[in-house]
Structures are given as C-alpha cells and as structure tokens.
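Visitor: Got a predicted model here, sequence first, then my questions.
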Amino acid sequence: MQSAAKTIELEDGWQRIQEEGIDRIIDYLETSNLSNFSKKQYSELYTIVYNMCTQRPPKNYSSQLYDRYSCSIKDYIQNHIRPRIINKSDIGLLTEIQVCWKNQQIMMKWMKNFFQYLDRHHVNQNSLPNLTIRGLSIFYGEVVTQCKSKIISAFIHALELDRNGEHIDRDLLKNVTDIFMKVGTIHKPNDPADFYNFLESSVLESTRNFYEAKSRVWITEDSCPDYLLKVERCLIEEMSRADHCLHPSSGQKIRSVFLDVMINIHETTILEKETGIAYLLNHHKTDDMHRLYRLTSELANGLQPIAQAVTKYIKEQGQGIIKQKLAKIAIDKKESPEDPEFVNAFMNAQEKFKSLISECFQNNSIFQRALNSAFEELVNQKIGKHGFSEILACYADRLLKKSSERLRDEVIEEELKKLLELFEHLADKDVFAEIYKNQLSKRLLNDTSASEDAEKSFISKMKMCCGASYTCKFEGMIMDLHLAQELDQAFKESRPDLPIDFSVQVLTNSHWPYYKNHNVILPVCFSDCIHVFNRYYAANTQHRVLTWTNCLGIVTLTGYFDQGQYDFICSTYQACVLYLFNDKSTYTYTEIKQVMNFDDETCKGVMKTFVFSKNKILEKTGEERKINETDSFSIRSNFKTNQKKVKLPLPSKEENYSREKVSEDRNLAIEAAVVRIMKSRKTIAHSNLVAEVAGMLSVFKPQVRDIKSRIENLISRDYIERDNEDANIYHYKA
C-alpha cells in the first residue's frame, strides 16, 4: 500500500514558492542574472501549488495562494518599480515605464506557470479575475493611475519634440500607447480603448494648440500655394507620426483636428488671398488646385466655397466669349445665328473646364454641378436677336451638311459629341428641335446631308438625352426617305414612258415641317406626270391622300442662250417662272405674280434669285437694289458662265423656325402634363400642380404664368374644376 501524501502547511509551502520561484524571478529582473528553470525545478513548484490547492479543507490553501500571488505582485511593484519611476520625467519616465512594464509581464508570465492549477480551477470555480487580469489590475492601480498625468505629459512633450524635428524613438511612444490599451482591459474590459482615450484626448488637444500657432504665422506670411504645400507636408508627417506612435483608431481623429485647424478655420482667407482660388484658376495652377481639393474634400462643406468660385470663374470666362460676339455684332451691324467660331469657343471652353474638373477635382459631383450650373446660365442667354438654341442648331446643320471643307467622319462625330454636351444645358430644347427639324428636312430633301450615319448618330445621341418622343419625327423623316425611294423606283419601272425624268418623294405629313404652299400653274409636262402618279398611287394604296408640296420640288431645267446651253438646278417655283419666258420675252412683276398665284413675299423672294444673284439670268427695269411692283423682267440673252450646271440660290428666309408653332406646341405640352397629373392625383393644390408640371416638362422650362393660363383654359373646357370652398384646390372631372 502507498502512504498518504504529506500535508503541506501554508507557510512552509509559500516559503518554498517565494525562495525557489518568486525571489529568483525578481533577482533576474533586477540583475539580469537568471539561469533557466530546470524541468525538475519547474515541476516541483507546480506540484507544491497543486498539492496546496487539492488538500482537503481546512488545509486547502487555494484562496490564500490567490491572495499571496496578488501581494507578491504588489510588493514587487512597490519595492522595485515605483522607486525607479517616482523621480523620472519626460523621455526618462517613458523609458522606465517601458522597462517596468516589460519586467511586470515577465513576472506575471513565470508566476502564472507556477500557479497554473490555481488559475485553471480555483479562479474559474469562484468567478475571480484570472491571474493575468489580476496582475494587470495591480499594475494599473499602483503605477498607471498614480502616474497617469506624468506619463501623458511626458508623451505629449516627446510628440512636440518630434514635431519640431528632434529625433525621438517612436517605438518607445508606441509601446507606451500599447500599455494604455492593455491596462484599459482592467478599466473597461469591453472597451479597452476607453482608458487610452485619456491619452488620446491630450494628444488631440496638443495637436490643435501646436498647429493653431503654426497656422496663424503661415496664413499671414505665405502665399496660398506655399501655405497649401506646407500644410500638406505637415499632414503627411503628422499621419506618419500617428501611425508609428498611436493606436490605429486615432489616425482619423488626428487628421480631422489637423484639417480643421489648418484648413477649415482659414478656408475663406485662403480662397480670398491675392494668390487664392481666382489666381489658381486664372494661371492654371492645376497642382495647387488639386492639393486644395485633397485638403478640403474631407471637411464638411469644405468643397462648397471652392465650387462656388469655380462656377463664378466659368461664368466670367463664358461671358467674355459672349462679349466678344456682341462686339463683333456691333462692328458688323448684322446678326446671324450661324457663327461657328462662337460655338467652337464655347465647346473648347467646356472641354477645358471638364479637363480642369477631372484633373484637379477628380470629377467630384459638387464640381460637376458647378460646371453644369454655370453653363446652364450661359447657354440660356439670348445673344442679340438669336438664342443659343438657334445658334447650336445652325452649327449642327453646318456639320451635317455637305460643304467644300469635307470633314472626316471621326471629326464630325467628335464635334457632334461636344455640341450635344452644350445642347444638354439648353432650357429651350423644343426650339432647337423645331429648327433642327426644318434644317434636317432641307438636308434630306435637297440631298445635301454629308452622311446618313452622322445624321443617325446625332439623332441617337439626342434620343438618349431627351427620350424617344423628342426624336420620333427625326427618325420618321429618315425612314420616310427610304420608303419614298422604294416607291419612286417601283413607279419608274411601271411607267418608263414619261415625257421627263420625273421623281416623287411620298412623305408622312406628321413627320415633316409645315410648308407654305402656293397653288401655282405648273407646265403641262409637270402636271401630266403628277396625274399619272396620282393614278398609280391610288391603285396601290388605300385610305391615303396625297398633297403635292410644290415649293419643295427640285427641277433641272435646260436654257438656251446666245453663248450656249446651260442646265439650271432650281426650285419648282423658279422653274415655273423661267418657263413663262418660253411664251414671251418680257413680263411685268404684276403679271408674274398673277400667273404664278404668288403673294408679294414669295414673288419678290423668287425674283431676287434671278436678278441679284451671282448668275443673273433675268434683267429688270430700274436701278434700285430691290424688287418693285412696277418692274419688268426679261431674259438676258447674252447670259454666260463657266459652269455648264448652274445651281440657283433658293429664296432666303429670315427665321429658321415658327415662333407661333413653338408656342402652340408648348401650350399643348403644358395642358397634357396638367391632365396627366390630375388624372393621377384627382385632387391637388395649385402650388403643387404648378411644381409638378414644371418638373414633368424637360424639353423646355415653362413660365408660371403660362401654366396658370393653361389651367384656366382646361377649367373653361371642363377638364378640371376648382373646389367650392378653396379656390386653390383643383379636382379632376372624369
């Protein structure tokens, strides 16, 4: 039989633990003279603790060992640690704290090994703090709390030395930070950073004070670019310092304090300096502007003042372009919506500002809105008699029309893309559409379009911008021409015996602009062909009515003169007038007007093309440079030109669109919007209805008075009615 294990008394067991374990650890910590514990020595100390913790009560000394473990840690701190730090300050204090913390960790590590059974059983069974936490708690109470103010003061002093360029061991500061975080587990186990916040708040305050002093000097002495450069360099250094010395959670707080002190407080002064934002923009200081953007982008509303300055600058540059055009108008004494140089200047300006916003402000949405706001104001001004809608439409016509300076397809595409970016800012897109439709019809009907692909591409771009309803007529016009060509080809194949080469384009009336047509007397060969086509069309279609628009016809007419034979390419009206001179050599203005059934405006316009153009086919009586009702006209028998084919100019028109048509279309659009909203809401207040109508209409900006007028019109037509008790409330009448 084995004998029972000998009971270990408390004092005897503790004496062995103290002498063979704790004293040896302390001796090493103080003298660095420690031979490793042998496996036998370690096992003996562990066994002593184990036996003292497993003996039957009252000889079970677990509770007493836990208390004596705590006392030994406390005694070590009071006898060996506190004397070393009590009279230290600044860097010396931080160095000693680091050494003491390291020694404390070693002490607890070895003692935990000896007392492992106690930690595993007694501590868990009695819900006590484990030995590591208990050791930290003692260090927290005996060292950190009593020296906290001195440690923080020393830490701040070391940071300021580092900021002033002195070499500081940043690892030392990082170790002190880690100590604050570690002992924070005692202060608040679920939020160890709470104790570290004492240190952090002091660091933030010192950061603010240090850079407030710096900023007051720099903002007075330095130019805007120099100030921004210094601030950026200091910010990089400060963030590096925070990364090396503080907990990662402090970095953003340091950054916020720094930017508030150096940028936010002084932003107005920085921007308004003589070398401020206006100077940077005017002198294209892209690096400095990008630096300003980087430093202000993290501030609440920090970018808004810069965006306002950018908007103002763009407007000033745009107004400069407009003033140049107005000065040119004043010198030339004439106005024309066709001004490619003016449009190019605006497109180049927009490209420049887009690059500026991309390069300096990283296409930030605030600056995108600033650009859009500036150009919306600029392109919705009226330049003399003509608005931007008309000017841009004429530029589009110039790009898409055949001309002597043939542009490459990729150049046309790029120019149309730039043009569309200006178009997007237009408030009166309906005016642009009306003008564009008229010009597109001329290009298509007169075969002067440079490229069908370019036409389709631009229409597609407008469709993406404004929707399918905006471009449906443009697309219908192109489709009409293809169908008309097929129909014309089939007609020619069915009637090859016509007296003249006769071509017809059958178009859908609703797609094309309205043209003022005169019921002129056509030559017999024309009218015979028209009758033949009418019969052919009636036989091949149902429920379709043809309306002949003679004013759009193109005729090639051969003339015989003393100097030879020439082919004239002219309009139907011009051809009919020239045909008259086959019967007699001279006609009065009144005779031509009556025979042709013209009004004065049309008659004078046609006759000008014969008398005042480069190729004068007719002679008139009188010396005045205008057509009078008393004039007579005769063929110039000695007409001569170097060209065998002569293209006669078409009668000019003052306006590219009908203002009345645009106004009528707007009224219909407003009424349609009101009805749609009323159908959906049934009942709505006046102010809400006006606001929703304005928001629904995207191709033009309706005036409030126009919306009110159309509401009254709909009330009079019984679409809606006012509330009996509140006149500002409307009800939909189904």
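Guide: Looks like it arrived, so ask away. Numbering: from 1, shown residues only.
Visitor: Every contact and neighbour count from this point should use C-alpha atoms.
Guide: Will do.
Visitor: Show me where the protein has its strands.
Guide: 382-383, 386-387, 554-561, 564-571, 586-588, 618-620, 632-635, 645-647, 683-685, 720-722, 729-732 (DSSP state E).
Visitor: Count the residues that sit near residue 183.
Guide: 23 (other Cα atoms under 10 Å).
Visitor: what ranges do the helices span in the stretch 501-650 of the chain?
Guide: Using DSSP state H, counting those that start in this stretch, the helices found in the stretch 501-650 of the chain span residues 524-540, 572-580, 589-596, 600-611.
Visitor: Likewise for the stretch 301-450 of the chain?
Guide: Counting by DSSP H, counting those that start in this stretch, the helices of the stretch 301-450 of the chain are 304-332, 340-361, 365-379, 388-400, 409-423, 429-445.
Visitor: circling back to that earlier point, looking at the strands of the chain, which is closest to residue 399?
Guide: For these, the distance to residue 399 is smallest for strand 386-387, at 18.9 Å, taking Cα to Cα.
Visitor: so how far is residue 464 from the closest residue to residue 418 other than its chain neighbours?
Guide: Excluding its sequence neighbours, the residue lying closest to residue 418 (Cα to Cα, 6 or more residues apart in numbering) is residue 347, at 6.1 Å. Taking Cα to Cα, to the nearest Å as the measure, residue 347 falls 20 Å from residue 464.
Visitor: more crowded one of these two?
Guide: Shown here are residue 347 and residue 464; by other Cα under 10 Å, residue 347 has more neighbours (19 against 12).
Visitor: That one against residue 422, yeah?
Guide: Yes - counting by Cα atoms under 8 Å, residue 422 is a contact partner of residue 347 at 7.2 Å.
Visitor: Nearest residue to residue 397 in space, ignoring adjacent ones along the chain?
Guide: Using Cα to Cα, 6+ apart, the nearest residue to residue 397 is residue 439, at 6.5 Å.
Visitor: and the one you found, how far is that from residue 395?
Guide: Residue 439 is 11 Å from residue 395, by Cα to Cα.
Visitor: another one to put next to it:
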Amino acid sequence: MIDISVLCYILAKLFLSNVLDSNSLPQLQVNVMFFLVKLCMATGYLCCCFYLLSGYMEFVELTKLSRTIYELSTPNPLGEYSRELYDYYKKIFEEYITSKVLPALNGKKDQDLLQEIVRRWSILKTMTYWLCRFFHYLDRYFIARRKLPSLQQTSYNTFYNLVYAETFGPVKDAVKAMINREREGEQIDQALVKSILAINADNGVGSLKQHKQNLEEAILEDTAAFYSQKASYWMQKKSYNEYMLAVSQCLTHEKDTVSPYLQAKNQKKLLEVVEQELLNAHANELERKKQVDEFPLADHKQVS
C-alpha cells in the first residue's frame, strides 16, 4: 500500500507544476487546491503545512502557491473567486471538525475529554496559522473590504461553535471537579486545567467572549458553594484560632494555585468570594466564637 505522505507529495508536485501554471483555468486551480486540502484533512494531516513541515515543498513551489492565491483574491479579473476561496476556507474547518474532531470527542468525559479538546485545539491552531499564511491576501483585500471575520476569527469561531459550545457543560463540570480535588489536597494535572482555560483566552472574539465569561464565572460560583459548605462544617468543629488558620491556608491556596488559572480581572474576584464565604458571611458567629475561646467561663455563666 502506498504511503499517504508519498501520495500527497505526488499530487502536490503535479498540482504545483501543472495546475498552478498561469494558463490554467481559475476554477480548476480552486477545485484542485481544495481537493488536496481535503485529502490531507481526511487522512489526518495538516493540509498545506504538512508539506512545508515535512520538507516537501521547495521555495519556488511555495511562491507558486502564494501567487495563485494572490491572483484569486486580489482586485483583478480573477478577484471574483475571492468569495469562493473564503467560503472554501471556512468549509475546510467545518468538514475537518465534523469528520475528525467530533468523532474523537464522542464518548469521552472528564479528564479524557479535556485532554482531547486541548489536543484538537492545538492542531486547529497550527492549521489556522499555516492556512492564514497561504491565504493572507484574502485578509488584506477581500475580507478587509467586505468587513468579514478574519481568517483566524473564522477558524476559531468554527471551533467554538461546533466543539466548545457543544461540550461546554461537560468541560465546565470536569474543570470544577479537578479544581475542587486540588483544594482537598489531591494532585491534579495543572497544565491541563491551564490549557483548557487558555483556550478561552485565545483571541477573545465572537462567540468566545460568552464562553470565557461563563467558564470563569462558573468557577467563581462553584468556589462560593465549596467554601460555603466548608464554613458551615468548620464553624461547628473548629475553635476560633483553628478556623482562622484554615481561612489563611485557603486564601493562600487560592492565591497561589487557583487564581493563576483565571484571567487577571477574575483573580481578585476569586479571593473576594473566598473571604465572603469564610469571613463576612459568618462575621457575627466568628466574633462570638472568639469571645467564647478567650473567655470560656464568662460565656458559661452567661448561658447559665
């Protein structure tokens, strides 16, 4: 059986030596170009960047490819194909996500789901980087004039709409569970949590803004619930000094360990949530507990 990389190489050579000839029909150039891209997608390779990273494309071939895309997307007689190129670009990511990413995520949950999302996001970012380099003339001319989402925004939004939005619930629950286990002293994959939350921070555009707000707000809400339960239990079991020591340890943990997961604007909110649940919400009870611990006999007489 012929190796898929060899097949792609042969097709690329034929494509670049013949189809990219200036006398080729523009529609044929477009169709063959995206046939090669789809072939690489279907076999798991990263489209045009596969050739580049594998050392298959010579400089002159890259020049031909860039020139063809330039001719198809700049304001000239071939510019009529710019819209088609733009639509094809978006379709590349839609088909890749539908055929490769979503099936890979199906059935996964908890940490396995997070790891697969991080891996697929990394692949998509690589694809986006290289395809944007080849198609950057669309950004410069067609997209700028039509005021459409940029190439990067288009691919990222496609991922969020087809992947992140659909898996947001399980992702949110998995992240909250990992953070809570860490609060209980368990070792977790911190890099994985950071990577998932970093996805929310990458180019906060389009639908991403809502997801970023929701995920970090969900962590803050879960933090409040977590420490509300802790406060109720500790108020019954701990002395005043023991309680305040536990509060100090919790604040240190949140500041040093959990807050780095969040965006800067939410790091302060995190500590405020902890203080609210552990201190402010029980201010009167804590004052009484302090008096009881300092003057136990006086409290006993008052009760009598």
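Guide: That came through fine. Because the structure is predicted, anything quoted here is derived from the model rather than measured.
Visitor: could you dump the helices of the stretch 501-650 of structure 1 to TSV with mean neighbour count and distance to residue 95 of structure 1?
Guide: Output for the helices of the stretch 501-650 of structure 1, formatted as TSV (neighbours: other Cα atoms under 10 Å; distance: least, Cα to Cα, whole Å):
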stretch	mean neighbour count	distance to residue 95 of structure 1
helix 524-540	13	105
helix 572-580	20	104
helix 589-596	16	111
helix 600-611	18	101
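Visitor: Figure out which of those is closest to residue 323 of structure 1.
Guide: Using Cα to Cα, the helices of the stretch 501-650 of structure 1 put helix 600-611 closest to residue 323 of structure 1, at 34.0 Å.
Visitor: Could you give the residue range in structure 2 aligned to that closest one?
Guide: Aligned by TM-score structural alignment, helix 600-611 of structure 1 falls on no residue of structure 2.
Visitor: and the angle from that helix to helix 572-580?
Guide: Orientation check (axes from the mean of the first three to the mean of the last three Cα atoms, to 10 degrees): helix 600-611 of structure 1 against helix 572-580 gives 70 degrees.
Visitor: Between strand 564-571 and helix 600-611 of structure 1, find me the angle.
Guide: Using the same axes, to 10 degrees: helix 600-611 of structure 1 against strand 564-571 is 150 degrees.
Visitor: Helix 600-611 of structure 1 packs against which elements?
Guide: helix 589-596, strand 618-620 (3 or more Cα pairs under 8 Å, 6 or more residues apart in numbering; DSSP states H and E).
Visitor: How far away from the center of its chain is the last one?
Guide: Strand 618-620 of structure 1 has its C-alpha centroid displaced from the chain centroid by 61 Å (Cα atoms, centre = their mean, to the nearest Å).
Visitor: coming back round to it: return the residue of structure 2 aligned against the residue nearest to residue 418 of structure 1.
Guide: Residue 347 of structure 1 maps onto nothing in structure 2, by TM-score structural alignment.
Visitor: Residue 219 of structure 1 -> structure 2?
Guide: By TM-score structural alignment, residue 219 of structure 1 lines up with residue 235.
Visitor: Spit out the contact partners of residue 689 of structure 1.
Guide: Contacts here follow Cα atoms under 8 Å, 6 or more residues apart in numbering; on that basis residue 689 of structure 1 touches 674, 677.
Visitor: what does residue 90 of structure 2 give?
Guide: Per Cα under 8 Å, 6+ apart, neighbours of residue 90 of structure 2: 154-155, 158.
Visitor: ok, now how distant is it from residue 137 of structure 2?
Guide: 15 Å.
Visitor: Over to residue 208 of structure 2?
Guide: Residue 208 of structure 2 is 25 Å from residue 137 of structure 2, by Cα to Cα.
Visitor: re earlier: redo the helices and strands packed on helix 600-611 of structure 1 as JSON lines? Include distance to residue 78 of structure 1.
Guide: Compiled in JSON lines, those are given as follows (distance: least, Cα to Cα, whole Å):
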{"stretch": "helix 589-596", "distance to residue 78 of structure 1": "124"}
{"stretch": "strand 618-620", "distance to residue 78 of structure 1": "124"}
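Visitor: of these, which approaches residue 706 of structure 1 most closely?
Guide: The nearest among those, by Cα to Cα, is helix 589-596 at 41.3 Å.
Visitor: Centre of the chain to the closest one, how far?
Guide: With Cα atoms, centre = their mean, you get 61 Å for helix 589-596 of structure 1.
Visitor: nearest spatial neighbour of the counterpart of residue 91 of structure 1 in structure 2, skipping sequence neighbours?
Guide: Residue 91 of structure 1 maps onto residue 111 in structure 2, with residues paired by TM-score structural alignment. Residue nearest to residue 111 of structure 2 in three dimensions, not counting chain neighbours: residue 174, with 6.7 Å by Cα to Cα, 6+ apart.
Visitor: now residue 289 of structure 2
Guide: Counting by Cα to Cα, 6+ apart, the residue nearest residue 289 of structure 2 is residue 240, at 5.7 Å.
Visitor: Number of residues surrounding that neighbour?
Guide: 21.
Visitor: what do you get for residue 473 of structure 1?
Guide: Neighbours of residue 473 of structure 1 (other Cα under 10 Å): 18.
Visitor: do residue 681 of structure 1 as well
Guide: Neighbourhood size, residue 681 of structure 1 [other Cα under 10 Å]: 13.
Visitor: That one and residue 730 of structure 1: what is the separation?
Guide: 10 Å.
Visitor: Could you tell me which residues make contact with residue 44 of structure 2?
Guide: Residue 44 of structure 2 touches residue 100, counting by Cα under 8 Å, 6+ apart.
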